[in-house]
Each structure stands twice: as structure tokens, then as C-alpha cells.
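> Sequence below, structure please.
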Amino acid sequence: MATPRTRTRPTVNSDMGEGIGLHRFGNDPELLQVVDLANVACGFHAGDPDIMSATVAAAVAHGVRIGAHPSLPDQWGFGRRAMVLTPEEVESLVRYQVGALTGFLLQHGAELHHLKPHGSLYGMVAKDPALMESVAAVAADYGVAVLGMAGTAHETVCAERGVPFVAELYVDLDYNPEGGLIIQRTPHATDPNAAAERVAQALQQGTVRAQDGTELPMRFESVCVHSEPPGRRRSPGRCGRRSTPTSPPADPAEDPEDHPSEPAAPTERTDMAEIQSPLPGVFYRRPSPDKDPFVQDGERVEAGQVIGLIEVMKQFSEVQAESAGTLEGFRIDDGDMVHPGDVIAVVAES
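Next up is the predicted model:
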């Protein structure tokens, strides 16, 4: 078992284990190399017994502390749709999911480190002290901290009950003018530079900029990066931690004087066409596991030619090339989760 990381600067936490069955979401293996805390899905919005066990084992191997990430019972909506619940119902939901995770912690010789509600449950208990009382009660029973937003019921209820509280800063979710999070049903890509700038501003000035430009006061001890949105492999590194990008960054145009015998490389290819995902799902390059890929890197494709399939709820949709040319390469691995607009492959038009 690796030794848990200790840091005097803010920790980095990420939501993990957010898959189900054969479907995997996010970049957990890469993020486990750079984060301090893993918030593990407990089965209600994502996660299943095998994924929970594997995620806990991987976190233990990397010395990452593990927290429970309980959700509303809404796999279809990924826990991002609010529900009308009583405090008793919230406590039962949270206690049930934390109990499931602790079984796998026991299996792999780890301890529960913290508790952090997911999605709409996170927002609901931030606004409603009675509901937050239920979350704090479970955290108190396990003797662990709660991760949440400063200045909300997350913090005030924990203070009243003597439950340790860790305030968070989000780099990949926007804030509204009131300081609340804007949670989208479909996550968007985050510019790593913008993420780094937000952390720098929060550290240096104690503020973040809301979506409308309002400057908001911000106290935090941990930085949250989400695992599932596009571009997430790069964000933690830009926030001050090392990271493994999906692919090497493009080199800037070189000075021809540095290499007089070689022409300077062009900075942009104007004849390249991206094939983007039209919908969320799991991308496959083969019509079935025992078949060859629809197309290989370097092969010519015609407009309308099928290059892969996207599976959504056991239904398959074709991904087609929009123009003729040479397939320069895939940007998504076989079996990866994709979101609308993700670049699947690039074609050199001809």
C-alpha cells in the first residue's frame, strides 16, 4: 500500500468510479496519479460492486484517500436532477451508500476519509439545513469530514454538529452571481489555462469570477476537478499538480534559424477535418469484438463511410466521415466514453 500524500497547500479531489457494467466514464487511472482525494460513486448515480472494488483498490495503490460520493437514486439522469425528499429519506440514502463503500474499504484495508454528496444532492443540502443535518449525522457517525461549499449549509451545519468541514473550489463548473454552482446535465470541456487562472486568482486574491463577471469571495482547502468532462486529463496539472495529458501538446512554430536545414513546420493544417461525436455514449471502432475495425489509421475514407459506432442504452448509432480523405488518426480509444462534440478522429481531406 502506498503512503497517503500529505500537502500543506490545498488538496486536489476528484469524483471517481463513475461507470456501470461495461461502461467507463472519465480518466480515473490518470487522475489517481495526481489527486489527493477520491470521491467514489456508491451505486445510485453510477458505480457498481465491481467498479467500486476496483476503484478502491486503485486508490489504495496510489496512496489516495477515499471518500464516499453518495447521490440521489437517479442513474438515468446521473444524479443531476433534484428530488423532493424528507430529511429521513436523505439520511437513509446517504447511510445506505456509505455503508456499501465501507464494505470495499474493509476488503482493501482502507478507511473512510470523508463524505461528499454528488450532483443535485450536493446542491439540495447546500440550501436546506434540515437536509444537510442528515448528511452531517452520517459523517459524524463515521467520524469523517464533509467536503462542500463555504458559506452554505454544508459549512454551517457541520460547524453546529462539530463535524470537520473542508471547503472546495471548483475549476470546471461555473458559479452563479450568488456563489452557487451551475450544474449542467451534459458537462463541457474546460480550458486548462482558465482552470489554472481560477486557482491562481482564488489563492492570490481570495476571489473567483462568476459567470456574469461578478467577483465572489472564495475560501477553500481543496480543489475539485471532475473526471468525466472532455479535457479533464490536463486540468489537474494546470492547477499546480503533475498530470498526464491525453496526447502531447502541439509544439509552437519553431524559428527557422534554429534549424536552417529544415523548413519551419506549419502551425495549422487547413485541410484537416474533425469527426466529432454527435451524442454521448461509448465509442467502438469495430462492428463486434471479433471483427476488424471499420477503418485503420492511414486508410482512405469516403464521405458517409462508417468509421465506428456509439452505444447508448444498448442502441448503436453510426459515426460517419463527413468528407473524403486519409484518416490521420483516432483521438478516442476503443471503448471510451464520448460526449457531444468530442473529436473522435481527424481526416486529411483530399
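
> C-alpha only now, for contacts and for neighbours.
Will do.

> quick one, helices of the stretch 201-350 of the chain?
Using DSSP state H, counting those that start in this stretch, the helices of the stretch 201-350 of the chain run over residues 235-238.

> Can you report how many residues neighbour the closest residue to Gly119 other than its chain neighbours?
Nearest-residue entry for Gly119: Arg80, 5.0 Å, with adjacent residues in sequence omitted and distances by CA to CA, 6 or more residues apart in numbering. For Arg80, the count of nearby residues is 22 (other CA atoms under 10 Å).

> quick one: contacts of the longest helix along the chain?
Criterion DSSP state H: the longest helix present in the chain is helix 87-107. Here helix 87-107 makes contact (CA atoms under 8 Å, 6 or more residues apart in numbering) with 40, 42-44, 52-53, 56, 68-72, 111-112, 130-135, 137-138.

> chain center to that helix: distance?
Helix 87-107 sits 22 Å away from the centroid of its parent chain (CA atoms, centre = their mean, to the nearest Å).

> what residues are up against the residue nearest to Gly119?
74, 119-121, 183-185.

> buried subset of these?
Neighbour-count burial (16 or more other CA atoms under 10 Å) applied to these gives 74, 119-121.

> What about those residues, which are in helices?
Among those, the members falling in helices (DSSP H) are 119-121.

> So which of those residues is the closest to Ala194?
Gly119 (22.4 Å; CA to CA).

> Output the ones in helices among the buried ones among the contacts of Arg80 in TSV; the columns should cover distance to Ile307.
As requested, those are exported to TSV (distance: CA to CA, whole Å):
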residue	distance to Ile307
Gly119	34
Ser120	36
Leu121	39
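
> ok, those vs Val199, which is closest?
Nearest to Val199 among those, with distances taken as CA to CA, is Gly119, at 21.6 Å.

> Chain neighbours aside, what residue packs nearest to the residue nearest the centre of the chain?
With distances taken as CA atoms, centre = their mean, the residue of the chain nearest its centroid is Ser227 (1.7 Å). Spatial nearest neighbour of Ser227, excluding adjacent residues (CA to CA, 6+ apart): Gly26 at 4.6 Å.

> quick one: that neighbour and Pro229 touch, right?
Yes - counting by CA atoms under 8 Å, Gly26 does reach Pro229; the two are 7.0 Å apart.

> any shared contact partners between the two?
With CA under 8 Å, 6+ apart, Gly26 and Pro229 have no common neighbours.

> what about the strands in the stretch 51-200 of the chain?
Along the stretch 51-200 of the chain, the stretches classed as strands by DSSP state E, counting those that start in this stretch are 65-69, 112-115, 145-148, 165-170, 174-175, 181-182.

> One more, so I can put them side by side:
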Amino acid sequence: MTNNHHFTQNPPQRFIDLNCDFGEGYGAYTFGQDAALLAHVTSVNIACGLHAGDPHTMRKAVEMAASAGAAIGAHPGLPDRLGFGRREMAVSAEEVFDLTLYQIGALDAFARAAGSSLRHVKPHGALYHMAGRSAELADAFVRAVKAFHPSLMIYGQWASELLNAADRHGLRKVSEVFADRSYQTDGHLTPRHLPGATLSSSEEALRQTIGMVARGTVRTIGGADIAIQGDTVCLHGDGPRAAEFAAALREGLEAAGIGVRPPQ
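Next up is the predicted model:
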């Protein structure tokens, strides 16, 4: 007798988005491992030309992401190419609004030309952390996104002012946690200049990520467990082993019964 029953693995009970920073080259200089990352991530945050990127790299990044089926997000930063947007600047709320709107519009032009569209906006580097702490700057950032199109999602750090501002303005928020950065007891990332700020192995990154997604906790650099909630996991695309980390994260999450897909 022929057995016509097909047994398949149970579908995942939970899902998470895996995002990375993308398109951070400039001119003749390439940066990051964009092509290799696209095999594993589900969303990309594309540099918009101020902290990194230029019109050519923006177009290429959008075309690559669209071809791979990755959700495309704008990654506006401070106008500090020399410091890669990771140095804080004394910008006003009005300047944050204008810088944000300007950069979203630039990337959206390339997305439209490629027959695609933007799904989210995530501030880069110092702007990310400044808008995470300051209600005034967070409000300016979210107002700029809303002015461009209120359907765009806001990617921001768990429990940050940026996500609070998204709530106030009625935009969908996506709480972000980090696979390859360590946490402090107050829930903030360990500053990059301190030892242990970046996790050194893909095994560590996977262990931390599964803990955050499956259990809602993360072990801090001091050894304490704190509560955390994430809808998307960020992997920094500029690390020397970024593609290796991305592959390990995707494989490990799916093996743990956690599906990987963009926010629905």
C-alpha cells in the first residue's frame, strides 16, 4: 500500500525580521558585504548620501535589494561623512526634520525608478541614539517621516523616545534589538569605545538573539538578565564577518522554530 501522507515540520510559531545596514560605499570605494548579506537578511537600511552612500551606490543598493526581495528602508544620518555619521552634532529639531525628509525623498526616487517602494525608515548612528534619547529630536524625525508618507514604519531601539514618538503620531513602530552588540543594565547598547561593545563570534550573536526573540530577555555585559522586546534584529553590515554572522543567525533562528521575514 502506498502511503500518500506527507509529513512536514511544524510551521514556526513566531517570526522576526533580520535587518542590516546597506549601500554604505562611496564613489570608487566599496564597503560592507552587501551581495552576500542579501542571501540571509529580510530588510535593508540603505544609506542616503550624507553619512555614507552616493547617488550611484543608492541606485545599485535599491536595485540589488529589490531583485532579492528584501524590504527596503531609508537610513538617514547626520551630514558627517568623515565620521561615518557616528559622531554627535549639535543639530536642532528643525534641522533633523529637514535632513530626514531630504534623505527619504532621495532614496524614494531610486526606489520608484526600480519599480519598488520604501517600507520603513531608521536613523543611522549618532542620529539613531540622539533621537532615542531626546523626545524633541525623536518628534522631529517622526514628523518628517509622517510628512513624507504615514504608511512608513519607524525602526527604533526598544524602549526609546523614537518609538514613543511613533506612537504619538500614529505611525507603526518596529522595536529593534541588536544581534552583534552587547547591552548594559539600563537597556542601552554598550558604547563602541568600551571593551566588549561588539560580540566577537556568530555563536554569541545567535545565543543573544534567540534569547531576545524567544524569551524576551538579554544578558547584559555585567551578567544580569533584563527584559527586552524585538520585532526586528539588526546586524551591522560593516563588520568583517557580517555575512558569516547573517548566515549563522538565519540558520540558527529557523532551526529554533523562529521564522524570518519582514514585518507584515
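
> In structure 2, what sits opposite the residue nearest to Gly119 of structure 1 in the alignment?
Residue pairing (TM-score structural alignment): Arg80 of structure 1 is matched to Arg86 of structure 2.

> repeat for Val199 of structure 1
By TM-score structural alignment, Val199 of structure 1 lines up with Thr209.

> Just confirm the residue nearest to Ser227 of structure 1 is within a helix.
No - in this structure, Gly26 of structure 1 is coil, not part of a helix, as judged by DSSP: H, G, I helix; E, B strand; the rest coil.

> okay, now the alignment partner in structure 1 of Asp34 of structure 2: neighbour count?
Using TM-score structural alignment as the criterion, Asp34 of structure 2 maps onto Asp28 of structure 1. Applying other CA under 10 Å, we find 23 other residues in the vicinity of Asp28 of structure 1.

> Can you give me the neighbour number for the residue lying closest to Asp28 of structure 1 once chain neighbours are set aside?
Nearest residue to Asp28 of structure 1, sequence neighbours excluded (CA to CA, 6+ apart): Met16, at 6.2 Å. Met16 of structure 1 has 33 neighbours, counted by other CA under 10 Å.

> Enumerate every residue touching Met16 of structure 1.
26, 28, 38-41, 55, 227.

> Which residue in structure 2 aligns with it?
Met16 of structure 1 maps onto Phe22 in structure 2, by TM-score structural alignment.

> ranges for the strands of the stretch 201-350 of structure 1?
So, for the stretch 201-350 of structure 1 - with DSSP E, counting those that start in this stretch - the strands run 207-209, 215-217, 222-224, 272-276, 281-284, 300-301, 306-312, 315-320, 325-330, 337-338, 343-349.

> With mean neighbour count and distance to Pro10 of structure 1 as extra columns, can I get these in TSV?
Shown next, in TSV, are the strands of the stretch 201-350 of structure 1 (neighbours: other CA atoms under 10 Å; distance: least, CA to CA, whole Å):
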stretch	mean neighbour count	distance to Pro10 of structure 1
strand 207-209	21	15
strand 215-217	15	17
strand 222-224	21	5
strand 272-276	20	36
strand 281-284	24	34
strand 300-301	20	48
strand 306-312	20	38
strand 315-320	16	42
strand 325-330	19	36
strand 337-338	25	30
strand 343-349	20	33
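
> thinking again about what came up before, ok, the residue nearest to Ser227 of structure 1 - how many residues close by?
23.

> Could you do the one 4 residues further on as well?
A count of nearby residues for Glu30 of structure 1, using other CA under 10 Å, gives 17.

> The residue nearest to the centre of structure 1 contacts Asn27, correct?
Yes - Ser227 of structure 1 is within contact range of Asn27, at 5.8 Å (criterion: CA under 8 Å).

> shared neighbours of the two, anything?
Counting by CA under 8 Å, 6+ apart, the residues touching both Ser227 of structure 1 and Asn27 are Arg233.

> Would you check the span in structure 2 matched by stretch 224-234 of structure 1?
By TM-score structural alignment, stretch 224-234 of structure 1 lines up with residues 234-244 in structure 2.

> what's the first-to-last distance across that stretch?
Distance across stretch 234-244 of structure 2, first residue to last, is 14 Å (CA to CA, to the nearest Å).

> contact partners of it?
Contacts of stretch 234-244 of structure 2 (CA under 8 Å, 6+ apart): 18-22, 31-34, 36-37, 176-180, 202, 245-246.

> Return a PyMOL selection command for the buried portion of those residues.
Here is the PyMOL command that selects the buried residues among those (16+ other CA under 10 Å):
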select buried, resi 18+19+20+21+22+31+32+33+34+37+176+177+178+179+180+202+245+246
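
> Check the contact between Asp80 of structure 2 and Gly53; I expect there is one.
No - Asp80 of structure 2 lies out of contact with Gly53 (CA under 8 Å); the separation is 11.7 Å.

> Quickly note the distance from Ala82 of structure 1 to Ile183 of structure 1.
According to CA to CA, Ala82 of structure 1 and Ile183 of structure 1 sit 11 Å apart.

> got it, and Val282 of structure 1?
22 Å.

> Can you find the partner of Glu121 of structure 1 in structure 2?
Just to correct that, residue 121 of structure 1 is Leu rather than Glu. Under the pairing rule here (TM-score structural alignment), the equivalent of Leu121 of structure 1 within structure 2 is Leu127.

> In contact with that match, which residues are there?
77-78, 85-86, 88.

> Please apply the same query to Tyr175 of structure 1.
181-182, 209-211.

> Which of those residues are buried? Put it as a ChimeraX command.
Applying 16+ other CA under 10 Å to the contacts of Tyr175 of structure 1, the buried members can be selected in ChimeraX as follows:
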select :181,209,210
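
> What remains of the contacts of Tyr175 of structure 1 once you look at structure 2?
Of the contacts of Tyr175 of structure 1, the ones still in contact in structure 2 (both residues aligned by TM-score structural alignment, their matches' CA atoms under 8 Å) are 181-182, 209-211.
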